[in-house]
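Enquirer: Model the structure of this input:
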Amino acid sequence: MWSVRAVVESVVEHGKRALHQVRRRQAPRHHPFQRQQDLQHKLSRGVREGAGEAAAVGCVAGRAGVVASRLRPFTTQLIQSIFRRVPAPLWTEARRRTTQRLVFGASAPYFALVGVTLVGGSHGLVTRDDELEALCGTVREAITRAGWLHNPEFWKSHKEASQQQVKEQQQEKYEKQELNGDEELTFSLADFTLGPVIDKGCNAVVYAARWKTDEHEEAQTSTGKCESQGAVARTPTTPCGPCEDVQQEKDTQIEAAETWHNEFPLAIKMMFNYEAESNAPAILKAMYKEILPAQCAQLDPAQQEWQERLCGPRVCLPPHPNIVDMPCVFVDRVPLLEGCLDLYPHALPARLNPQGYGRNMSLFCVMKRYDISLREYLQKYHPSQHTCLLLLTQLLEGLLHLHTNNIVHRDLKSDNILLSLAEGWQYPLLVVSDFGCSLVGDNSNLSVPFPSREADPRQGNAALMAPEVKTAMPGLLSSVFFGQSDLWAAGTLIYEIYGLDNPFSPAAALHRRSKQLDSATYKESHLPRLPRTAPPWIRHLTADILRRNPRTRPTVNVAATLCQLMLWAPSKWLNRHSLSLPTHTEVTQWLLCLATKVLCEARLPHVHASTQRERKRNAGLEGNADHQGSQLEYQLVSTFLGRVHYVDIIQAIKWNRAF
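Expert: Here you go, the predicted model:
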């Protein structure tokens, strides 16, 4: 049997011949007698020119032409039979064998060759943008695997609560209960020692707390507390000079703050329960929004089953450096604590206060303890431009994390934003807290139906409610869009971060004795201007965020990426007068440089607390630019690299040059 190659060559050769014959047929035909006369004329001319050999060749050619014309019908029929009969079965068999070999045989070399052919070259399928996007994916994977996003070693060095501590306590309790033959495993107030009240609101009160230890450790803690208090009391009140007086006061404040945090590193938020019945499923159904950032809910199997039936599967917000750290939540009986009859008498149950309206059980949220709220911080300190940018970047990163997980806060204000001053007041760690008014969406649309006023989805602080939310009207097909509401509220907080009063806050309006702006009726031209010390791009970013039309605002991703670029990117990238975007090589080098610094330098041994305290004493502003704040900066960079996309970088640069 012929090979496929021989058949193809034969078919091609016969095809050429057939095509040549068809062209000759289309030429004008001459009578044989006319052709003979022409041949005789050529022969006579050749004889006249003295070319006898040419006359002989012409005669042979004439005879060959006559033979070919007579054989043409036979050759045509032969070629047609080859085309119709011979190649069909051979081609079918060859195609079947080739397909079987590629699919079920050694197909890797073939597909590799096809892939290299498609990808390679200047006109391949994979462009330079795709290559950079693949690099960003590699960087995201490396940062996530490194585990630097949560930075457990640094916060553990400051004796703050973490998820690992909860697991250790849970394991210890499990072992104890296993010895006692107890099958249930839930946390309660008996596992904690409560301290003084940290804060109190309309719906909750927050207590300082710590994990309970054995009696020996309790005795050591109380002894250390007494010694520290005695040391503070024995501080000389007659200093040698004004400088020493100020220095001693600073040392006293630092030592007192460190003692306070070491003694009570946790905070327990007790929710006021007025309506829900005194059982865990009913309480969790009524307050399930509060436990969104909780990493674990301590429930027994029966409570877990009822919680899933009433509320569905629990939505757990993944941990993030700019979201409040809440290791666990539990339901327990409301205790009679010191001062509760004066602080919140109506929230107590009737068994503790006959005039109380509360229930016997409530929800308790265990959180890491933070130092101060954003409102108190801005009233006490005057942050620099770099610190303001750090605060804004962390706020936008936290909102971006919520938006990525289809969650809307809906009650964003400076009182619900907490700060940790572990590295000094110029490098505060910002977290978003208080999710009591939050909304969990089914998709990224974040729209809620608004059929009637009885089912009003608008919750939270009405003063800082976005225009599209506040002006929504109920109707059969009406809905409220919350996708840009948190970003709009963050735009109003930019005024507070940069030292001005919030133009939409009623308290600020009373303080400055000016008219308060209403988000439902304000005009963009009525917005006050930020101080001249604020960068131009911050002023334009604030104006764009506070636009009435949500479609004309930048996305949370663009705003957060722009702030990150302002912190770490080369200045020429953000030059408004530049006409070209950064090259692919520049972006590649910049991303690799950031990733290398985070993965290599961030793991260096931490500076001892006494060394940090000594630097705070020596520095005029309690800081050293070479060391202080490095952990916060590494955390910000790792947060950015953990979500970086090449498209986001280009969009942020284009937006910055567009205004």
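
Enquirer: CA atoms for contacts and neighbours, from now on please.
Expert: Fine.

Enquirer: Does anything pack onto the helix or strand where Gln34 lies? Which helices or strands?
Expert: Using DSSP states H and E, Gln34 sits within helix 32-48. The criterion is 3 or more Cα pairs under 8 Å, 6 or more residues apart in numbering; DSSP states H and E, and the helices and strands that helix 32-48 contacts are helix 52-85.

Enquirer: Distance from the helix it packs on to the middle of the chain?
Expert: 79 Å (Cα atoms, centre = their mean, to the nearest Å).

Enquirer: Pull out the buried residues from it.
Expert: Residues of helix 52-85 classed as buried: 55, 58-59, 75-76, 79, 82 (neighbour count, 16 or more other Cα atoms under 10 Å).

Enquirer: Let's see this one next, to set against the first:
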Amino acid sequence: FSAQRIRSASNLSDTGKSTFYACIAVYTVGLLRAEKVAKNITPLTDIALDVSLSFQTIFIRKNKPLKDPLSAFRWQGFKLDEYLIGQPIGKGCSAAVYEAAIPLSSNYQRSEDSKPLEGTSPDTQWDHGPVIQAAETKPIQTNKQGAAFPLAIKMMWNISAGSSSEAILSTMRQELVPVSSAALSGEYGAVACHRRPVFGKKRLEPHPNIIQVIRAFTSSVPLLPGAYVDYPDVLPLSLNPSGIGHSRTLFLVMKNYPCTLRQYLSERNSDAHLSTLMILQLLEGVDHLVRHGIAHRDLKSDNILVEFDSAGCPWLVITDFGCCLADENIGLRLPFTSWYVDRGGNGCLMAPEVVTAIPGPGVLIDYSKADAWAVGAIAYEILGLCNPFYGQGRSSLESRSYQEDQLPALPDTVPFDVKQVVKMLLQRDPIKRLSARVAANVLHLSLWGENILVPKSLKLDKMIGWLLHQSAATLLMDGLVDKSRVETKMKMCFLANLEYEDLWEAAFLLLSWRSHSV
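Expert: Purely as a prediction, here's the structure:
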């Protein structure tokens, strides 16, 4: 970098400056490593480890989700009466979801169909808005009014938690795993923050492919549109004389997403490149969970939300943590001492080691690769086929008893590397199964590292050079082109989580698969 270029950096925007200096950092890292190699000061393996740590330092800070819709309203959104709540979006066995907005946080325009809810003031009128499909919900036909309503509110059904805020937050603590740093800043959030060790649940760091709960609070249960038809039994006595619900419950506020993955796949077919990117995003999200000692345990296409980047590429976000395992004390190894221990939701996509476990003294269920197995099953849907573990008849498989050779063949249009990743994710034996990290690295190399995947020329110095090139290009794309591009975000995830051993394993796996296919 010449002195003239450094002086010209003073004319850049703040984003441009940060990108420019980050590129200088990457460039300097490369020069220092090259000098050590030339002088035989440091072995290549040590340099590779050093490079991976340097990239983690640079990219972890940058690998954050985009700003949430309430980022400019830090002290708003902690009371239900601050929201305009629209039509119901969906309901499941534990919650109902409604479209919502805070008027000051959006270009809200009242529709002609909006009407005051009986018994409410004009400040709490209900309107139509955009679509979000949340946890364990089934689709309800909705309209698409765009960004007028950027939020969705998930109202939990409180049957057994009591009516105190602390009891509610403790009982429903799994729902709080993906809360943002500001989500629990309100009146009842203070209770949760101070009592977090008592709740014993981990709090998940933000990730581009994981939902962020941007507000969480308790409030009295209101009479919302469709309540008497959709969930009368869980209403409190004050609203339904025969209801069994408590008078207060937990409300979770999230960003609006246009559709679920299942809805998206039912309406359009994606090409091989987009399909690979979608599988990669799920693997990055699952790897993030595993790194934090969390298992989702209910992955399915209904629990994955979709929005689109500026190029129209689907951006996938894992949601609904109501069944997750996120215990500070046990990590990903669940003591399975009796049949009363909860193994998670969605029995159809329960990994073989989980569904076949038999309880007893000292028995542990290891969930470290269970979500990766579910991604392998969902990959069939992404690649245009029916999920082999759904349905009825001879074509349907059960995770309890299937054999790998019974898995349906993937279409010829699916790249060979992707076929192998799906096959290895669906290995019954978790020891043979790919971890989410290694599987993601394989897809990264397949998509963007073809020039180094030559059997006789796969050398560590070339790998280091490729990583330096990828990091500089990614920083430039992120800072000077478009922060919202899915491909750029995936490259940042890859570099932020870079581990030399995992990357080398992925490269050798790819070469091994290809050599046996010839």
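
Enquirer: Quickly name whichever of the buried residues of helix 52-85 of structure 1 is closest to Leu179 of structure 1.
Expert: Each of these was scored against Leu179 of structure 1 by Cα to Cα, and Ile82 proved nearest at 90.8 Å.

Enquirer: Contact partners for that closest one?
Expert: Contacts for Ile82 of structure 1 (Cα atoms under 8 Å, 6 or more residues apart in numbering) come out as Val11.

Enquirer: now for it: what does it line up with in structure 2?
Expert: In structure 2, no residue is paired with Ile82 of structure 1, using TM-score structural alignment.

Enquirer: One more: Thr561 of structure 1?
Expert: Matched across to structure 2, Thr561 of structure 1 falls on Asn441, judged by TM-score structural alignment.

Enquirer: can you check Leu632 of structure 1 too?
Expert: Per TM-score structural alignment, Leu632 of structure 1 is aligned with Val486.

Enquirer: One more: Tyr427 of structure 1?
Expert: Tyr427 of structure 1 maps onto Cys313 in structure 2, by TM-score structural alignment.

Enquirer: doesn't Lys489 make contact with its match?
Expert: No. When contacts are counted by Cα atoms under 8 Å, Cys313 of structure 2 is not listed as touching Lys489 (11.8 Å).

Enquirer: Which strand or helix spans Ile153 of structure 2?
Expert: Counting by DSSP H and E, Ile153 of structure 2 is found in strand 151-156.

Enquirer: and that strand, which stretch of structure 1?
Expert: With TM-score structural alignment as the criterion, strand 151-156 of structure 2 aligns to 266-271.

Enquirer: Mean deviation, that stretch versus structure 2?
Expert: Compared with structure 2 after fitting, stretch 266-271 of structure 1 deviates on average by 0.8 Å (mean Cα distance after the TM-score superposition for structure 1).

Enquirer: all strands of the stretch 51-200 of structure 2, in order?
Expert: Along the stretch 51-200 of structure 2, the stretches classed as strands by DSSP state E, counting those that start in this stretch are 84-91, 95-101, 151-156.

Enquirer: Turn those strands into a markdown table, including mean neighbour count.
Expert: Putting the strands of the stretch 51-200 of structure 2 into a markdown table (neighbours: other Cα atoms under 10 Å) gives the following:
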| stretch | mean neighbour count |
| --- | --- |
| strand 84-91 | 24 |
| strand 95-101 | 27 |
| strand 151-156 | 26 |
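
Enquirer: how about those in JSON lines, adding distance to Leu223 of structure 2?
Expert: Formatted as JSON lines, the strands of the stretch 51-200 of structure 2 follow (distance: least, Cα to Cα, whole Å):
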{"stretch": "strand 84-91", "distance to Leu223 of structure 2": "11"}
{"stretch": "strand 95-101", "distance to Leu223 of structure 2": "12"}
{"stretch": "strand 151-156", "distance to Leu223 of structure 2": "11"}
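
Enquirer: mind listing what's buried in stretch 217-229 of structure 1?
Expert: Neighbour counts using 16+ other Cα under 10 Å place Lys225 of stretch 217-229 of structure 1 among the buried residues.

Enquirer: Leaving out the residues flanking it, which one is nearest to the aligned residue in structure 1 for Asn303 of structure 2?
Expert: Under the alignment (TM-score structural alignment), Asn303 of structure 2 pairs with Asn416 of structure 1. Of all residues beyond its chain neighbours, the one nearest Asn416 of structure 1 is Ser433 (5.5 Å), with distances taken as Cα to Cα, 6 or more residues apart in numbering.

Enquirer: The one you found and Glu290 of structure 1, how far apart?
Expert: 9 Å (Cα to Cα, to the nearest Å).

Enquirer: same thing with Trp91 of structure 1?
Expert: Going from Trp91 of structure 1 to Glu290 of structure 1 by Cα to Cα gives 70 Å.
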